[in-house]
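In: my questions are about this predicted structure, shown below with the sequence.
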Amino acid sequence: MQAKARSISVRRDDVSVMVRMMWLAFVGMLFVLAQTIAAHARGESLAPLAEQISPAVVNITTSTLVEGQTGPQGIVPEGSPFEDFFREFQDRNGDDNRPPRRSNALGSGFVISEDGYIVTNNHVIAEADEILVEFFPGDGQPVKELPAKVIGTDEKTDIALLKVEATGPLKYVQFGNSDTARVGDWVIAMGNPLGQGFSVSAGIVSARNRALSGSYDDYIQTDAAINRGNSGGPLFNMNGEVIGVNTAILSPNGGSIGIGFSMASNVVTKVVDQLREFGETRRGWLGVRIQDVTEDMAEAMGLDKPGGALVSDVPDGPAKDAGLLAGDVILSFDGVEVEDTRGLVRQVGETTVGKSVRVVVHRDGGTQTVLVTLGRREDAEREEEGEAEATDEEQGAEDTDILGLTISPLTDALRSEMGLDDDAEGLVVSNVDEASEAYSKGLRAGDLITEAGQQKVTSIEDLEARMEEAREAGRKSLLLLVRRGGEPRFVALSLEQ
């Protein structure tokens, strides 16, 4: 019995020792884990990552011939949407008669391929006569500045694609997925701030999906220090991938206060791919005017909640051809739910030109699906610009002052503007001299002269002919038929003016 008792006691002691050993091992593991967490909490050095990605970051110097200006040329061309963020102030009191001079500007960029493609901001190189690229010093890096040519630019996203010819393969970086970036993630900004040379700053993602001024804006907000000269440089995640292109800062004094904006890489990559392939962007175009749906609108239209994009007008274009109507609410586009107008504009712009897409709309209390073949936005914009120029020419080419009136022939654009029928004819009064008889007799800008001397007039020559006929007949005045708001009245104006 005693032997058996001793055996049981020994086994119990063994178990106790094993439990203590396991407990000590567990405590040791917790200690190691705590040390690891503490190390991460302190923040490990970013030096290895910075050394890895620095060779792909470049400084960009541009040269521009400036006519008759004496102040320093800013690194953002006048008129840029980011002029307030990234520009040097010009001396606007200088002598404009001075001879032309060369002005230099600075920016940043990064290499995206071993054969020399470089991404930067459009405002960095806009209107530049010469572009030089300086590479990060190191083994295998170009020692001298290399000239760059512009492959393509996109003002809407402020992105430009350059190309240099190097003697060997260049070190480059790759784009990451900006949609995976989370608020609070660590990021690194690199570039040439204030012309001081290559520089690294670190911070976090402060916010996402910021919009500043454009329809295609999708900015990552960061508190990493970004200053003048950083424009066009990369914003990296901790994997060394580019998730943004540093573009703007919000600042009352021109320096960094921790509010910087980088165009998201998922926007940039689509633009860069098109610039690389076509030398220009090719965005999809739906051809509608839209507005956001408010809570009141949603209730009035029988929608469960605000959302989608309300069609306010359907001019000639793909949407009209497909049968979309004013009053439709676009709920989904190409299988993707439409949250608001900004989202729809981006979805359409990123869709291939010529693609037929299904557009689901809310109409008359139900939903309908419309198949739309997208056009190209750039073509539509050029056509609109051409029409605007033609309208300006039509409105201004034959403006003439007669009898105290400034008049011009009626054009299609003016008919539309004045709400007149397509077959309406006459001369439009654009201005009336307040010291004239015409003014005293009630003629005003916007009046339409349809007859003179009881004959139709459709041109300045017609009116001048009626005036000459009246004089030859010995008349001292000319009878005009004037319409205002569709109501006609006769007015006699003296020819002795």
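Out: The structure has been received and is ready for your questions. Residues are numbered from 1 along each chain as shown.

In: could you use CA atoms for every contact and neighbour count after this?
Out: Fine.

In: chain center to stretch 456-470, what's the gap?
Out: Relative to its chain's centre, stretch 456-470 lies at 50 Å (C-alpha atoms, centre = their mean, to the nearest Å).

In: repeat for stretch 382-393
Out: 22 Å.

In: who touches that stretch?
Out: The contact list for stretch 382-393, computed with C-alpha atoms under 8 Å, 6 or more residues apart in numbering, reads residue 413.

In: pull out the buried residues from stretch 481-497.
Out: 481, 482, 483, 491, 492, 493 (16 or more other C-alpha atoms under 10 Å).

In: closest to residue 195 among these?
Out: Among the buried residues of stretch 481-497, residue 483 lies closest to residue 195 (C-alpha to C-alpha), at 64.7 Å.

In: put this beside the first:
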Amino acid sequence: MKKFSTLFLVSLLSGSMTLGAYKLLFDTNGYFSNDKISAVTMASNSYGKKVGLSADVIDFTEAAEKTIHTVVHVKNVSRRTITNPMLEYFYGYKGGQSQEQVGTGSGVIISEDGYIVTNNHVIKGASEIEITLNNKKSYQAKLIGTDSKMDIALLKIDAEEKLPYTVFANSDSVKVGEWVLAVGNPYNLTSTVTAGIVSAKARDLDTSGIQSFIQTDAAVNPGNSGGALVNTRGELIGINTMISSMTGSYVGYSFAVPSNIARKIIEDLMEFGNVQRGILGVEGGELNGTASKELGISQTQGFYISKVTKNSGAEKSGLNKGDIIIKLDELNVATFADLSGYINTKRPNDKVQVTYIREGKTKIIPVILSKNEFFSTEFKGIELENIEAADKKKFKIDYGVRIKSINSQNLKQYEDELIGNIILSIDNIKTTDVETVSKLLSKKEESQTVRIEMINKNGEILRVIL
């Protein structure tokens, strides 16, 4: 009986403790009541958004369905004559065999009346351009204009019906980590959609043209060039342009021309027939820990001005050597790619609010952009300027900078032979324009020798070392 009483008391005590614990934790005012759970959830939500990885949270199907009908297959047909030097030498044979070459890529319809944007390298050298729509209809395309520097080309087809098209998004608003889709025709596999995220913005790959790519990990392969990079709403944020790979196939990194740059080029080609480039009128480089230490400054982000171009908007507004640009309008400038990418969306005479640091103080001034073609750069006593359309036609070239004047006493004796010559490359790097040359030469000391390839006024190729 005594054992039973003891057992009964232990059971009663255990039950009371269990009931008390339940009341404490789960009752109306308990710690894990519905109200408390809501409070905990709300508190966690206040620290950040949920990571949406499941199909229930994010759906790519609508964006894919929108885009695949606006992305086209681009076929580039070019012809070249193959000659036999041995037959020419021994028998005086002057004939040649015509050989057809075919290249393929992608393009994006941007208007219902048939304007299409693609990469310049997709259609370069084409004698015929054929466009195949997603519904398998094919059309011959007319080349409206190109911008080799930014690798953009504008085509036009005449279709019987109104075409589906992709609308432009603001690429400046794209965020790192945002979901994106790449749509194109890799390896002639039409209407291929791949998904990834934006890995980086304003990526500078040190190319001769674009210095402000959108980087993504969406799979892009040969044939995707000229295709669309879109957000989850199916809006165009970039034109897929290149991959970074040792094999030529996708290995995890791909790059797109931002839609804001592409749209500005397209509008220029439509309105003016050529690209209207505005420049700030400054030379220099982006800051980092090493550069800041060498310059003796504490600021480690921004664009450090080492030279201001004469008669440029920057000089007229009062920007000086030593100023550090940290913002253009509402865009923060941490790298050269930030600065060049934003300026590439502007035209001559556009006004830009420049925020800069001078002697530790932050200031803001408006700068009116100047026309790029009016300016020159100087290296080793040689002043260089951009070539004109007449030069391109005369020498059958699409790039180069012209020797404007000779200011070096050592070269004065060769002045007549040098002025007017067109420099094609410096140290095997194409001299696309004055801006490219300025960037290239800013990395070299005046005492360094450089190898120059040029065309003289008679059309002869010369190679010199300076």
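Out: Okay, I see it. Everything numeric here is computed off the predicted structure, so don't read it as measured data.

In: can you give me the TM-score here?
Out: Superposed pair, TM-score by TM-score structural alignment, normalised by the length of structure 2: 0.62. Supporting alignment: 349 aligned residues with a C-alpha RMSD of 4.4 Å.

In: re the thing from before, which two from the buried residues of stretch 481-497 of structure 1 end up farthest apart in space?
Out: Maximum distance among the buried residues of stretch 481-497 of structure 1 (C-alpha to C-alpha): 15.5 Å, for 483 and 493.

In: thinking again about what came up before, which of the buried residues of stretch 481-497 of structure 1 lies closest to residue 191 of structure 1?
Out: Of those, the one sitting nearest to residue 191 of structure 1 (C-alpha to C-alpha) turns out to be residue 483, at 64.7 Å.

In: quick check: residue 312 of structure 1 is in a strand.
Out: Yes: using DSSP: H, G, I helix; E, B strand; the rest coil, the assignment for residue 312 of structure 1 is a strand.

In: just give me the match in structure 2 for it.
Out: Using TM-score structural alignment as the criterion, the counterpart of residue 312 of structure 1 in structure 2 is residue 306.

In: hang on, its match packs against residue 321?
Out: Yes: here residue 306 of structure 2 reaches residue 321: they are 5.0 Å apart, a contact under C-alpha atoms under 8 Å.

In: related to what we said a few turns ago, distance of the match of residue 312 of structure 1 from residue 256 of structure 2?
Out: Using C-alpha to C-alpha, to the nearest Å, we find residue 306 of structure 2 at a distance of 30 Å from residue 256 of structure 2.

In: cool, and residue 112 of structure 2?
Out: From residue 112 of structure 2 to residue 256 of structure 2 the distance is 23 Å (C-alpha to C-alpha).

In: ok, residue 403 of structure 2 next?
Out: 34 Å.

In: check residue 141 of structure 2 too.
Out: To residue 256 of structure 2, residue 141 of structure 2 is 23 Å away according to C-alpha to C-alpha.

In: of those two, who's got more company?
Out: Higher neighbour count among residue 141 of structure 2 and residue 256: residue 256, with 25 against 21, using other C-alpha atoms under 10 Å.

In: and the nearest residue to that one once chain neighbours are set aside, how far is that from residue 106 of structure 2?
Out: In space, and not counting its chain neighbours, residue 256 of structure 2 is closest to residue 240: 4.1 Å by C-alpha to C-alpha, 6 or more residues apart in numbering. Residue 240 of structure 2 sits 9 Å away from residue 106 of structure 2, going by C-alpha to C-alpha.

In: just the strands in the stretch 251-400 of structure 1 please.
Out: 260-264, 284-285, 289-292, 309-313, 329-333, 336-337, 356-363, 366-373, 375-376, 400-402 (DSSP state E, counting those that start in this stretch).

In: would you mind finding the most buried of the ones you listed?
Out: strand 260-264 (a mean of 28; mean count of other C-alpha atoms under 10 Å).

In: thank you kindly, that will do.
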